[in-house]
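Asks: pasting the sequence and the predicted coordinates here, then a few questions.
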Amino acid sequence: MTAESDDMGEARRISVMVPAPLDSPLDYLWAGDMPAPAPGHLVEVPLGKRRVIGGVWDGGRYKGRQVALAKLKPAIRPVDAAPLDAALMKLVDWVAAYTMSAPGMILKMCLSVPEALEGVPVRKHLFWREGLSAPDKLTPARKAVLTLMADGIARTPSEIGELAGVSAAVIKGLEEQGALVAEMRPVDQPFAVPMPKAEGPVLGREQQTAADSISAAVAAKDFAPFLLDGITGSGKTEVYFEGVVEALKDPTAQILVLLPEIALTAQWFDRFADRFGVEPVVWHSDIGQAGRRRAWGEIAAGRARVVVGARSALFLPFRNLRLIIVDEEHDPSYKQEEGVIYHARDMAVVRAKFEACPLVLASATPSMESRVNAKAGRYKELRLTERHGAAELPAMRVIDMRHEGPASGEWIAPMLASAIEDRLGRGEQSMLFLNRRGYAPLTLCRTCGHRIECPACSAWLVEHRSERRLVCHHCGHSMRTPDNCPECDDTGSLVPCGPGVERLQEEVTARFPTARLAVMTSDTLTRPGDMARMVAMIESGALDIVIGTQIVTKGYHFPNLTCVGVIDADLGLRGGDLRAGERTWQQLVQVAGRAGRGDKPGTVFLQSYDPAHPVVAAIATGDGEAFMEAEEAERSRFHMPPFGRLAALVISGPDLAAVVETGRRLARAAPQGDGIHVLGPAPAPLARLRGLHRHRMLVQTGRDTLIQDLVAGWLGRVKPASAVKIRVDIDPYSFM
């Protein structure tokens, strides 16, 4: 074979990243007359006995032994879809390296809707236009159809029947008489284009200054990270909407807005639709497969202009991303704890840099990481210190439960109960916050002391009295609440310990029997639309008292809500988590921010057994800045994030002895050196999860250490025992 033919053969070699847990692309042979596709193009290739769709990659970035041309499997075909752009491919490589994950699994998140790559189904659509025949007889049903179709939008017969409330025979008759025209079209139609109102709301001085900064960065089309730090009710959403308005001036621009729990933000969507005329394109797990296919296809084609999604939306294949917004950037739900472990806020910063577009991180309680980045000048800080309009910050009252607590068996202190009674008399609303689902977190036998635990996890089962079941909130195990103690068989000896929202509901019902009451938790709001209906009821005044878990803290605006009671302000401070103080402060500030957002003053009551705790004191005095400064100094002193690096190793397996042995091997091979500290192995606080035993190790280094290289070298020196897995979490947020 000549050198020339050798070169020609190599030109037919393509590297393909496939959506599988592989550490590098695979090489394939490109056969046929067409030129080999360039990086980014999608191709179908064989993988074992399967066919998969992957992306042509720059294989030179990955080290590995090159397979001889003669042994390469041929690629099957090119895929008729928009190629991945260079910024997204760069993000895949970067996230894989940073999180120590297989790049194929990052690509799998980008190609999360395989159906969208197989072509969109085509169905019959009907439409109306000027000049079509009039039906021989205009019945009320036919008139309803023609009135609907007068907007010129093509619809399937089933859509017409549902929207007009008529039978299929009525629609068929109009088609046969030429009053409607049929055409085969893809079922996935383009989304409506957002069109901002000519005049937006009147902004305050601080708001306008912040909005002008964001808009100028959007117009400049370059990477510019902002921290939009505004107190609750200060109008942060309206500020970053101005950036969206500026971006939409470019007819090809796309905007991504990340929200921590998108299914719980009905008011945000109403505000967007009011400002831009249509709802944004939505991306989350509850929209259904057809909805995901449509959204993914329109995003990849560049036609979806504003996309609002949960953390996974960060990996969608945008064509021209011109602005990224991370709302409630402090929220812990941005941290993905399963599969590929990553923090969406941090990866959003990276994607904005690769896309050369502005990024807005918005919060009333910014994370320590974002605060430090702003102080260091890496982010531009935009401060909003006043509530928008006539609203004022609520008054704060701390109830010392050691001296002012309720009677035994009750959970609402007299001062809070009196405030709720007062609001009921004035026709105002109250909210009670307790971050515990169910009726009680523990069921105990008074006779023998037995505590009912999950058989698969080292966790107590939570009683859900309304369903007469005990449930594990970690693995989902559920059992009927027994009549007798499973240990001693005594009858009537099982008692609930501690309050959950169901138990609180029971007390509120007894105390305020005429009050209209609702409970907001992930157990009670289980279907799409449940949250929107609940929000509408509160807004309309149909409810007097709302009891909720953390989902009530998500930025809701209820003008008639003037009393907020935190039943256990100390709850999040137990357990020794690195971020326990910061996280509890953020959560309490957010829930307190629901009070007094209209023209009526609000009051927040914090029930605490430790009123002198720095977190409770910071909320009570409104001096959150001093609290966060103290937290920052403490972290800096001990070189904890963001002033140092952490990586967690979670060792898990079905056999405890094998898990312990793997931990010992890791400890013997642990890295050493100045500024490197390794803790563990030790049983995890949640030592058994879904039937697997779990031990943890933690490595701490200085800020400038390449901790990924350190951990990779460490793991390379250790072979796990049989059936044991080691999961790496860079920048851990959970220590369970």
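Replies: Cool, the structure landed.

Asks: from now on I want contacts and neighbour counts done on CA atoms only, so please keep to that.
Replies: Noted.

Asks: surely residue 52 is within a helix?
Replies: No. Using DSSP: H, G, I helix; E, B strand; the rest coil, the assignment for residue 52 is strand, not a helix.

Asks: residues contacting it?
Replies: Shown in contact with residue 52 (Cα atoms under 8 Å, 6 or more residues apart in numbering): 18-19, 44-46.

Asks: can you say which of those are buried?
Replies: Among the contacts of residue 52, the ones that count as buried by 16 or more other Cα atoms under 10 Å are 18-19, 44-45.

Asks: those in strands, which ones?
Replies: The strands, defined by DSSP state E, take in 44-45 from the buried ones among the contacts of residue 52.

Asks: now distance to residue 205 too, for the buried ones among the contacts of residue 52, in TSV please.
Replies: Listed next are the buried ones among the contacts of residue 52 as TSV, based on distance: Cα to Cα, whole Å:
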residue	distance to residue 205
18	51
19	49
44	55
45	57
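
Asks: residue 181: which of the buried ones among the contacts of residue 52 is nearest?
Replies: Checking the buried ones among the contacts of residue 52 against residue 181 by Cα to Cα gives residue 44 as the nearest, at 37.7 Å.

Asks: then this one, side by side with the first:
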Amino acid sequence: MSGARRKAATEMSPLRPRLRVLLPLPLAGAYDYRVPQGMEPPPLGAFVVVPLSGRAMIGVIWDGDADPALPERKLRDIEQVLDVPPMTASLRKFVDWVAAYTVSPPGAVLRMAMSSPSALEPPAARAGWRLSAAGRATLERGGKVTPTRQRVLEAMAGELDGEPHLASAIAAAAGVSTGVLRGMADAGLLEPALIARAVEFLPPDLKRTGPQLGEDQQVAARAMREGVAKGGFGVTLLSGVTGSGKTEVYLEAVAECLARGRQALVLLPEIALSAQWLERFEARFGVPPAMWHSELGSKRRRDTWRGVAEGRVQALVGARSALFLPFPDLGLIVVDEEHETAFKQEEGVVYHARDMAVVRARLNEAACVLVSATPSLETLTNAENGRYSSLDLPNRHGGATLPSVQAIDQRVTPPERGRFLSPPLVQAINEAIGRGEQAMLFLNRRGYAPLTLCRTCGHRMRCPNCTAWLVEHRIQKRLQCHHCGHAEPIPPACPECGAEGSMTPLGPGVERVQEEAAELFPDARRLVMASDTLPGPAAAAEAARAIQAREVDLIIGTQIVAKGWHFPHLTVVGVVDADLGLAGGDLRAAERTVQLLHQVAGRAGRAEAPGRVLLQSWNPEHPVMQALISGDLAGFMAAEADQRRPGHWPPFGRLAALIVSSEDEREADQIARDLGLEAPGGEGVEVLGPAPAPLALLRGRHRRRLLIKVRRDVAVQPILREWLSRVRVPNSVKVQLDVDPVSFL
């Protein structure tokens, strides 16, 4: 057939249905495909295989109408519909919402919802055994077999429901060896059969009762249960002092959600390090929850993703990416430690999981609970404005009292020369250990020293890829960049002037504090808790076990120790450098510092013995120090709000950052200048920059920043789209958008 006749025949043939397919790629939108002859049109949300540029891709049938003007000859056929539950309408709306809010391609957001591609394939099958026709006939007619074979026949027809099973399971049920099964197969009584792999997620035991709740906890738990039982969307802020039992309260909301047949999701800022939380969940429900975080192996990720999609996972605890799992009936989302900046994803699609959790709950007609002892100013403002309801637990559970907090003025009582722990702090630790209690030293800085320089020429060791000093890690005998991961050996001589033995560490990290503690408290059993010393859940669980078993006298830790740990014998907490987080011009520096130090202080005195917190500071008059000493966090947050409100700074206005980066510094400067010249204006809109980012070089790319600030009633996304459309950006330059930034690096 000639080309002209083939074209005419194609145009005369009946048109087949067209569907939009969204692919997990950073594309502008969905592509149109055609339903092949003889295939039923797949439903919205179905996962399908389609051709794209000579390769097969998995995508999702997306909402909206295909383009009727697209010529038939340009359409390609859908190749296959995968046997997996379709993506729900609520999750598709969530993908579109996140894409629109973050000004990201929808396909890039879809990729996060398809984070385990192998889960879309049929589960692998395993070889097992089932009764053959001869075996069933023998059992039904009472054929003559040995007693052991009779037990196998009866077990397979009864306890094992006549379904195929692994040889080990059959042997265990019948109380025989697997050799008996091989003999029965040879005799024709059993036949081989494939068994689909379906990981079982044990259902939580809803008949179990939780721990005895105090009066305040009972009131809050009752309110939360009623909110979940009522159904529909609503956001509740659950606040309360450290140690007030907030976890036990919101687990009652989880129980109510599960009792109503819906799924529950709990987000934690660092799931891999939350060993004690998992113990509390299992104590409450008798089984561990399903888990979702970056350290899961590929097989477990596949099984969990599929279990969620099929509704077999009822309760799941996860990191921020768990928000994009395919829950068919999500009834509750809990964001624990909602103030934590770890909920902000800074790479790829830039989003804040706390804010997106509220959106996903609304789209799912689900309840959302935000939990913190130190809520963010954004959440507090929403509660004060009536957008969120609020519950508060003002007292510690079980009669424990809040610790006393005092500042050690290092201008008056500085550490000894060459040391970092002041005499009052050393004395307090010695007294606590002498009483058989535990103490903690907190410094939010990993490694041995944050800076290494040459005493002879002043040369400083810096990262070749980033605007950052290299941090000494003395145990590993290397210098490392904490931004890009670059590492190199500690040089025996200065790379600049060649002076031997002149490289000197400046400032303390936790390794250096540990070295000093070994000299000051030689008999104390010490443990360092930092992200590089606790590489995963198992290490964190072992550390928690050792501390609870009183095998540790002195804990030395970074911010990891602030996250929800309950150590009943810990009575003294010393903050080595309380001023550390206040340096620089970060909008939220004071808020973050007061939150972090309050959380750290909350580790002390959580049982009968009273707690004591000592803050080493060069500026004890600072409002942050005074708020911690007085315990008036509400007054501090009110003062923060008063400072931000007049200038329309968040949460009373909106911010968005544009980060221009390129391997070529001149190119980064040029595009940043072009964006600056095309900056939008108008009432309620202000653009700051361009200017070099604080990290002007990161992973080998030069970075420039622009910041747009708008009033709360102005939508920033349309402004950003129109702004970017006016500037041509070459492929070698990347412009990353960060709506609602929490970091200004």
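Replies: That came through fine. Worth saying up front: this structure is predicted, and the values here are computed from it rather than measured.

Asks: picking that back up, nearest to residue 99 of the first structure, of the contacts of residue 52 of the first structure?
Replies: Comparing those against residue 99 of the first structure with Cα to Cα picks out residue 19 as the nearest, at 16.6 Å.

Asks: ok, the closest one to residue 112 of the first structure distance?
Replies: Residue 19 of the first structure sits at a distance of 9 Å from residue 112 of the first structure (criterion: Cα to Cα, to the nearest Å).

Asks: just residue 347 of the first structure next, same as before
Replies: From residue 347 of the first structure over to residue 112 of the first structure the distance is 18 Å, taken as Cα to Cα.

Asks: kindly report the same for residue 150 of the first structure.
Replies: Per Cα to Cα, residue 150 of the first structure is found 37 Å from residue 112 of the first structure.

Asks: settle it for me: which of these two has more neighbours?
Replies: Using other Cα atoms under 10 Å as the criterion, residue 150 of the first structure and residue 112 rank with residue 112 on top: 17 against 12.

Asks: residue in the second structure matching that one?
Replies: With TM-score structural alignment defining the correspondence, residue 112 of the first structure maps onto residue 115 in the second structure.

Asks: likewise residue 605 of the first structure?
Replies: Matched to the second structure by TM-score structural alignment, residue 605 of the first structure sits across from residue 614.

Asks: give me the element that match is part of.
Replies: Following DSSP states H and E, one finds residue 614 of the second structure within strand 612-617.

Asks: same deal with residue 479 of the first structure?
Replies: For residue 479 of the first structure, the element it lies in under DSSP H and E is strand 478-480.

Asks: ok, now residue 392 of the second structure?
Replies: In this assignment (DSSP H and E), residue 392 of the second structure forms part of strand 389-393.

Asks: against the first structure, where does that strand fall?
Replies: By TM-score structural alignment, strand 389-393 of the second structure lines up with residues 380-384 in the first structure.

Asks: show residues contacting that stretch.
Replies: Identification of contacts with stretch 380-384 of the first structure by Cα under 8 Å, 6+ apart yields 206-207, 210, 224-231, 234, 236, 374.

Asks: and residue 546 of the first structure, what's its match in the second structure?
Replies: Mapped onto the second structure by TM-score structural alignment, residue 546 of the first structure lines up with residue 555.

Asks: OK, contacts around that match?
Replies: By Cα under 8 Å, 6+ apart, the neighbours of residue 555 of the second structure are 438-441, 526-529.

Asks: helix or strand: which one has it?
Replies: In the assignment (DSSP H and E), residue 555 of the second structure maps to strand 554-557.

Asks: which of the residues in whichever helix or strand comes after that strand are buried?
Replies: Sequence order places strand 570-575 as the next helix or strand after strand 554-557 of the second structure, per DSSP H and E. Neighbour counts over strand 570-575 of the second structure (16+ other Cα under 10 Å) mark 570-575 as buried.

Asks: show me what strand 570-575 of the second structure is packed against.
Replies: Here strand 570-575 of the second structure touches helix 423-434, strand 438-442, helix 589-601, strand 612-617, going by 3 or more Cα pairs under 8 Å, 6 or more residues apart in numbering; DSSP states H and E.
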